[in-house]
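Novice: Whatever this is, show me its structure:
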Amino acid sequence: MFTQPAGAVKCGGAPQKICYLAEDYLGRRDVRDDIEVIFMACFAAALKRKHETSAEIDH
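Specialist: All right, here's what the predicted structure looks like:
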């Protein structure tokens, strides 16, 4: 299980990157199907980004 901390971190993608690297490592050793990899974040989006509305895009 990999987690995303609730507070601010220098690189928001770092917790995801180690998860992806682990999945790749396990896949290359043909054991990925035997292991459940879980990524948990404490917020709705994995990387926080302000979403633009159509009104903001038009201006």
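Novice: alpha carbons only for contacts and neighbour counts from here, please
Specialist: OK.
Novice: can you confirm residue 3 is in a strand?
Specialist: Yes. Under DSSP: H, G, I helix; E, B strand; the rest coil, residue 3 falls within a strand.
Novice: To compare with the earlier structure, here is another sequence to fold:
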Amino acid sequence: MARRDVECKRRTNVVGVWSSVDAAYQRRAMKENREELAAVEPDIRTQVTNADRVLGK
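Specialist: Reported below is the predicted structural model:
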């Protein structure tokens, strides 16, 4: 059963289609929420910087 499932997914490019659709939804969400995302960007950058510091990067 699992083998047939994988064959079907490969034949129909499920992962490629899913990935493309998901990326399109994310791009649209980012465009529609540009101001809100810009407002939290400094906080996210601070969190990443702090995480890098803790991880020794």
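Novice: TM-score of the superposition?
Specialist: Here the TM-score of the superposed chains, computed with TM-score structural alignment, normalised by the length of structure 2 as the reference length, equals 0.37; 28 aligned residues with a Cα RMSD of 2.6 Å.
Novice: and the top helix by length along structure 2, how far from the chain's centre?
Specialist: In structure 2, taking DSSP state H as the definition, the longest helix is helix 34-55. Between the centre of helix 34-55 of structure 2 and the centre of its host chain there is 16 Å, according to Cα atoms, centre = their mean, to the nearest Å.
Novice: try stretch 7-20 of structure 2
Specialist: The answer for stretch 7-20 of structure 2 is 17 Å, by Cα atoms, centre = their mean.
Novice: Over to stretch 8-25 of structure 2?
Specialist: Stretch 8-25 of structure 2 sits 14 Å away from the centroid of its parent chain (Cα atoms, centre = their mean).
Novice: list the helices and strands the helix or strand containing residue 15 of structure 1 packs on?
Specialist: Per DSSP states H and E, residue 15 of structure 1 falls inside helix 14-28. Applying 3 or more Cα pairs under 8 Å, 6 or more residues apart in numbering; DSSP states H and E, one finds that helix 14-28 of structure 1 contacts strand 2-4.
Novice: buried stuff in the strand it packs on?
Specialist: residue 4 (16 or more other Cα atoms under 10 Å).
Novice: next helix or strand past the host helix or strand of residue 10 of structure 2?
Specialist: In this assignment (DSSP H and E), residue 10 of structure 2 forms part of helix 2-12. Remark: after helix 2-12 of structure 2, the chain's next helix or strand is helix 14-32, criterion DSSP H and E.
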